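Student: Predicted model, plus sequence, below.
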Amino acid sequence: MQEPIRIGVFQSLTGAEASFGQEVMKGIEMAMKEINAQGGVLVKWNKKNSLRCPLEIIVRDNQSKPGETSAIARELISRYRVVALIGEVSSGRTLEAAPIAQRYHVPLLANSASNDRVTKIGNYVFRISYRDSQQGEVLARYIYLLGKRKAALLVDSSRDNSATMADSFKKQFIALGGDIVERQSYNAHDKDFQAQVTTIKNSGADCLFLPGVYTECATIMKQARSLGLNLSTFGGDSWDSPVFVNVAGKAAEGAVFTNSFSADDPDPTVQSFVQSYRSKYGQHAKPMALAVTGFDALKLMVNAIERAKVDGPDVNLKDPGRLKRFRHAIRDALAKTCNYGAVSGSITFDKNGDPAKAMVLLRVCHGRFEFIRKEPPPQ
C-alpha cells in the first residue's frame, strides 16, 4: 500500500477559543472526505507517470493556550514527518509555529491568521485570509461613507492584531477626513470595561471601532448598552462566532464586521459549499467563515502538492532527502498559485505569500449575521 501524504493541522479545539478551532475542523474534514473520495492526492513525476496517495491529516489541539503550538509544530515535523502544516485562527499561535516551519523548510498555510507579521517570517509561510491592516482600511472607508466623522477606538492591547487593525483604521480614517476622538484599551480576559465605556460615552464620538475577539467584545457591548452608550459599532473577523451573539444579545444588534465569507452570498461557488455543508452537518446548519477557510486551506495545499514536481515514482517520505525536496517543491508550487478558485474568493499569492481578496461585510440582525456586500481589497 502506498505511503499516505501526511499534513499536520494545529487548531484550538478546547479552551477559551474552542468554537473557532472546531468550526475550522468541519471544513477540513469536508475537504479531506472529498479528496480521499477521488482516490487521494495525485502525485506526478512526468506527463505519463503518476500515482494517488491517501491523504492523512495529523490533528493536534493547542487548547487555545500560548506556548503550546511551538511544541506541536516540532512534533508534527519531526515525529510525524508531515509534508506541510495548516493552522491557525489565532495569529499569536500561528506566529509560534511559523518560525519553526521556516527553520525546517516545511510549508505552512495559515487558514485564518491575519496578523501582518505572519507571512513576514519567511518564504515557507502563506495565508488564506487577508491581513489585519486590510481589515482596518476597509472598515475606515465603509464607516466614512456612512457619514461618520468622529470615531472612538477600544483596543485589546494584549493582542497584536487588534492594535494593527486600530492603527490602519486610524491612518485611513484620518486620511479620508475623519477624526479619532478617543482611544481606550483593555487586556484579554478582562471582565470590567465600565471605565473605558464611560470615557468613550463622554468623548463626542459618533461611532465605535472595536477590533477585538468575540469573547471580550460581546461583554463590552452588553456593558456599553447598560451604561447608555448606543453608538454604531464595528469590528473585525474575530467576531465570527455564534457565542458572540449569544453573549451580547440585543446589544450587538446592528453591529457590522468584516469577514472572508457569508453563507448568504449569492455566488454559485459559495452556495455549492453551503449545500455540501448542510448535507454533512444538517439542513439547518449554517457554515461560518472559519469552516470555509479551513476547507480552502486543505484543498489549496493538496492542489499545490499535485502541482509540485517530485523526483521520481518512489514518493518515499521516510527518506530525509526526498522529504526535504518534496516539501520544497510544495512551497514552490504554493508560491506560484494564481487565480485558484477558493470558496472564500480567488487566490493569487503575492511575493509575501499574501492573497489579495475581497472582504465580506456582515451585520448582526435579529441574532444572526446578515450579508451586506463584498468590499474590494485595498490597493
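Tutor: The structure has been received and is ready for your questions. Residues are numbered from 1 along each chain as shown.
Student: rest of the way, CA atoms for contacts and neighbours
Tutor: Fine.
Student: What residues sit buried inside stretch 341-354?
Tutor: Judged by neighbour count using 16 or more other C-alpha atoms under 10 Å, the buried positions of stretch 341-354 are A342, V343, S344, G345, I347, T348, F349, N352, G353, D354.
Student: for the residues you listed, which one is nearest T199?
Tutor: Proximity of the buried residues of stretch 341-354 to T199 (C-alpha to C-alpha) peaks at D354, which lies at 37.5 Å.
Student: Double-check the closest one against D132; I have them as touching.
Tutor: No - counting by C-alpha atoms under 8 Å, D354 stays clear of D132, with 11.6 Å between them.
Student: try this one next to it:
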Amino acid sequence: MKKSFKLFSLALSGIMLVSLFSGCTKNTTASSSNSKQINIGAIFELTGQVASYGTSEYNAIKLYIDDVNKSGGVLGKQINLIRADNKSASDESINQATKLTVQDKVVAILGPATTGNTKAASSIALDKKIPLITPSGTSFDVTVDSNTNKVKGEIFRTCYTDPYQGKVMGEFAAKDLNAKTAVIYIDDKSDYSKGLAKSFKEQFEKLGGKVIDQEAYVANDQDFKSTLTKIKGLNADVIFVPGYYQDTAKIARQAREMNINTPLLGGDGWDSPDLLKIAGPAALNNVYYSNHFISSDPDSTVQNFIKRYKDAYGTEPDAFAALAYDSAGMLIQAIKNANSEDPAKITDALSKLKNFKGVTGTISIDDQHNPIKQTVIVELKDGKQTLKKKISAE
C-alpha cells in the first residue's frame, strides 16, 4: 500500500511539474528560427553517487560547445548549453528532462551518464520527440524497446553496449588470459552490472570456460570480505566484477588485502580518476577492463583533446569525458548535416551519421542507434592505465 501511494505521489508530482513548466512562458529562452541561439540541454549526475562520471561528461561537453561558440557557433547561431543536475537519481532525471523540453525548449539533450538515468530521461525525450544522446548509458534497451524490439526513434548513444563489452571481456578472459574458470561478482540492483555479467557468461562459456559461481553485493557497501572469502576458496582463474568505480575500488582493495591476486576484470564503469584514490596503487595490478579511450593513445585527436581538457580543468580526462566530448561533436555535426535546428531533422541526421572522427574513434551510427567503433582493453599497473589491446569495430 505504501509503495502504491509513493508511486501515485511521484506521478502526481510529475503532472504538477509539467503543468507548472507549461505555464512558465514569460521567462523561457526558447530556441527558434528567429532567435540568436540554439538551446541544448545537458542532464548529468553532477551530485550524488556517480558525480565523478557526470562532472567529467558535463565538463567535456562544455569545452566542446565553448569552442563551437568561439568559432562562430552553428547555423550562424550561438549554442546555449543549459546545465541540469539529476542528482544521480532517476526521478530527478525525469524532472530535469521535463524542464528542458517544456520550459527551456531545447532542440536536443546530451546525457545522462548512467543507464538508469538515461532510460528515465528518455521517456520524456521520446514523448516530446527531442533527440537525446547518452555518452555512456550502455544497457542494450537504452536505444531498443525490450518488449517490442523496436528502435527508440530519438535515442542515441556514443558508447558501445553492455552485451558488446561483456562479450569482449568474456573473449579476453578465455583467449588472452587462457582462463578456464570464472566467478562473477555483481551489483544485482544495477542493469549495467547484470547486463555485462550475462553477456560475459555467455561468451566465456561459449569458448569453453565455466562460470563456477555468481555472487552479489549491495552498492555503497563498505565491507565485501565475507563474500570475498567465499570467492577466494573457489580458486577461479578470473573474477569478473562489472560495477561502478566506487564499489569496484573497494572490492579490489579488500581482495588484495586478503591475498586474492586473481585477475580482476570489469567494464567501463571501472574508469574514474577516483578509482586510484579509493583503492590505492597496490590493489590495482592484474586488473583489466574494457574501455572507449586511453590517454596513452598517440592519435593526434586524442592528444589534442587531453591537452585542452587539462588546460581547462587541471586534470586529465577519463573515458567518460572523451565519450561526452564525442557526443557533443556528433550532435553539432548532425545539426550541420541537417542544416536545421528542427529536432526531427536533427534526429534523422543522427541516424545517418557516418565516419565522424572522434576522440574515441571513428564513429558511424548503426540501425539500432549504437556506434560502430573500436574498443580498447586497459591493463592497470599500480593504478596506471596501459593499453593491453585494441579491438577493431565489428
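Tutor: Ah, there it is. Quick caveat, the model's predicted, so the values are computed rather than measured.
Student: could you dump the buried residues of stretch 341-354 of the first structure to CSV with secondary structure and distance to A16 of the first structure?
Tutor: Formatted as CSV, those follow (DSSP: H, G, I helix; E, B strand; the rest coil; distance: C-alpha to C-alpha, whole Å):
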residue, secondary structure, distance to A16 of the first structure
A342, strand, 29
V343, coil, 28
S344, coil, 26
G345, strand, 29
I347, strand, 31
T348, coil, 33
F349, strand, 32
N352, coil, 31
G353, coil, 29
D354, coil, 28
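Student: the helices in the stretch 1-150 of the second structure, which residues?
Tutor: 2-23, 51-70, 90-98, 115-128 (DSSP state H, counting those that start in this stretch).
Student: Give me the residue at the spatial middle of the second structure.
Tutor: Centrality entry for the second structure: nearest residue to the mean C-alpha point is S136, 1.5 Å, by C-alpha atoms, centre = their mean.
Student: Do I have it right that it meets T114?
Tutor: Yes - counting by C-alpha under 8 Å, S136 of the second structure does reach T114; the two are 6.1 Å apart.
Student: before we move on, what SS does the equivalent of M330 of the second structure over in the first structure have?
Tutor: Matched by TM-score structural alignment, M330 of the second structure corresponds to L300 in the first structure. When classified by DSSP: H, G, I helix; E, B strand; the rest coil, L300 of the first structure comes out as helix.
Student: what's the neighbour count on L300 of the first structure?
Tutor: Counted with other C-alpha atoms under 10 Å, the neighbours of L300 of the first structure add up to 21.
Student: and what of P273 of the second structure?
Tutor: Close neighbours of P273 of the second structure, defined as other C-alpha under 10 Å, add up to 17.
Student: and it, what does it touch?
Tutor: For P273 of the second structure, the contact set (C-alpha atoms under 8 Å, 6 or more residues apart in numbering) comprises D318.
Student: quick one: what's aligned to it in the first structure?
Tutor: In the first structure, the residue matched to P273 of the second structure (TM-score structural alignment) is P242.
Student: Quick check: that match vs P287 of the first structure, distance?
Tutor: 11 Å (C-alpha to C-alpha, to the nearest Å).
Student: Next, work out how far apart M359 of the first structure and E137 of the first structure are.
Tutor: M359 of the first structure is 11 Å from E137 of the first structure, by C-alpha to C-alpha.
Student: quick one, which of the two is more surrounded?
Tutor: Set M359 of the first structure next to E137 and count neighbours by other C-alpha under 10 Å: M359 wins out with 25 against 21.
Student: thinking G21 of the first structure is in contact with Q11, fair?
Tutor: Yes - counting by C-alpha under 8 Å, Q11 is a contact partner of G21 of the first structure at 5.1 Å.
Student: where do the contact lists of these two overlap?
Tutor: E88, V89.
Student: one step back: got TSV for the helices of the stretch 1-150 of the second structure, with mean neighbour count too?
Tutor: Shown next, in TSV, are these (neighbours: other C-alpha atoms under 10 Å):
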stretch	mean neighbour count
helix 2-23	12
helix 51-70	21
helix 90-98	23
helix 115-128	21
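Student: can you put the ones you listed in a markdown table and add distance to Q37 of the second structure?
Tutor: Shown next, in a markdown table, are the helices of the stretch 1-150 of the second structure (distance: least, C-alpha to C-alpha, whole Å):
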| stretch | distance to Q37 of the second structure |
| --- | --- |
| helix 2-23 | 21 |
| helix 51-70 | 10 |
| helix 90-98 | 20 |
| helix 115-128 | 20 |
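Student: okay, now V302 of the second structure: neighbour count?
Tutor: Number of residues near V302 of the second structure (other C-alpha under 10 Å) recorded here: 19.
Student: Oh, that last question was meant for S226 of the second structure, not what I typed.
Tutor: 8.
Student: Determine the number of other residues adjacent to V302 of the first structure.
Tutor: The number of residues packed near V302 of the first structure is 25, by other C-alpha under 10 Å.
Student: ok, it touching N36?
Tutor: No - counting by C-alpha under 8 Å, V302 of the first structure stays clear of N36, with 11.0 Å between them.
Student: Quick check: the match of M330 of the second structure vs A205 of the first structure, distance?
Tutor: 43 Å.
Student: try G228 of the first structure
Tutor: Taking C-alpha to C-alpha as the measure, G228 of the first structure falls 14 Å from A205 of the first structure.
Student: likewise Q184 of the first structure?
Tutor: 12 Å.
Student: Pick out whichever of those two has more residues nearby.
Tutor: Set Q184 of the first structure next to A205 and count neighbours by other C-alpha under 10 Å: A205 wins out with 20 against 16.
Student: Before I go, just wanted to say thanks for your time.
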